[in-house]
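Undergrad: Sharing a model prediction with you, sequence too.
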Amino acid sequence: MTLSIDVRSRTTGEMVVVVRGDLGTATSAQLVGSIDALLRARPAAISLDLGLVTYADAGAVGALLQIQRNCVGVACRFNVERFSPALERTLASTGMSGALPRFP
């Protein structure tokens, strides 16, 4: 399983995290760790672009919920800009489709 994480900064202080590849039990800790590292810098907001995720399982859902909790814990706004079809299917099958804030 391969996961690629790219981080971009917007002039608003928001960090955009683009995730590509397989997001599952085997790779979710990598994403959570990357976001936790960003949170240490206290960004105003973090937006995830998950449109290029090719595989997602329940571990992905757990990781995204953990990231949301971690952002709330340090008063950082959090949202998801795009979901891939694979991730949409996993969210629907776990009953979590409405659990994450979507932008816009």
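TA: Yep, it's here.
Undergrad: going forward, measure contacts and count neighbours with C-alpha atoms only.
TA: Fine.
Undergrad: For residue 50, give me its contacts.
TA: By CA atoms under 8 Å, 6 or more residues apart in numbering, the contact list for residue 50 reads 18, 19, 20, 80, 81, 82, 83, 84, 87.
Undergrad: Also residue 13?
TA: 43, 44, 45.
Undergrad: roughly how far apart are it and residue 78?
TA: Distance of residue 13 to residue 78, given as CA to CA, to the nearest Å: 13 Å.
Undergrad: Comparison target below:
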Amino acid sequence: MPLLTETGVPSAGRVTIVLSGELDQLTADQLRTAVRAALQLEPTVLAVDLALVTFMDSSGLGAIVAAKRWCDNAGCSLSLQALTPAMYRRFQVSGLTDLFGLPEPSA
């Protein structure tokens, strides 16, 4: 299943990218492209909504880490939204929960 990205209209300095589908080696570049385009809008917060992501591999995690680095360099904070417990576990196993300040989701 391909990854679909939808970037919302900036509101109060916040831009949201909603992802749906699989975030993997074949689709990670789509996220990178969406993040670069969203950063052109100069948000103070870039939110990435992961609620509709059905699968994510290490390439997807790598794309999200790259997005964090780009946001940091642009003076923008990256906020990961709507992680499922399984998605949270991927970040936890990878040692990335602290980097993103992710609270453990409710079951």
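TA: Cool, the structure landed. These figures come from a predicted structure and were not determined experimentally.
Undergrad: ok so, going back, now flag whichever of the contacts of residue 13 of structure 1 is closest to residue 62 of structure 1.
TA: residue 45 (20.2 Å; CA to CA).
Undergrad: quick one: the closest one and residue 78 touch, right?
TA: Yes - using CA atoms under 8 Å, residue 45 of structure 1 is in contact with residue 78, at 5.8 Å.
Undergrad: If you count surrounding residues, which of the two has more?
TA: residue 78 (23 against 18; other CA atoms under 10 Å).
Undergrad: The alignment partner in structure 2 of residue 93 of structure 1: neighbour count?
TA: When structure 2 is aligned by TM-score structural alignment, residue 93 of structure 1 is paired with residue 93. By other CA under 10 Å, 9 other residues sit near residue 93 of structure 2.
Undergrad: how big is the offset of stretch 45-53 of structure 2 relative to structure 1?
TA: Here stretch 45-53 of structure 2, set against structure 1 after superposition, deviates by a mean of 0.8 Å using mean CA distance after the TM-score superposition for structure 1.
Undergrad: Stretch 27-39 of structure 1: which residues count as buried?
TA: Neighbour-count burial for stretch 27-39 of structure 1, counted by 16 or more other CA atoms under 10 Å, picks out 27, 28, 30, 31, 32, 34, 35, 38, 39.
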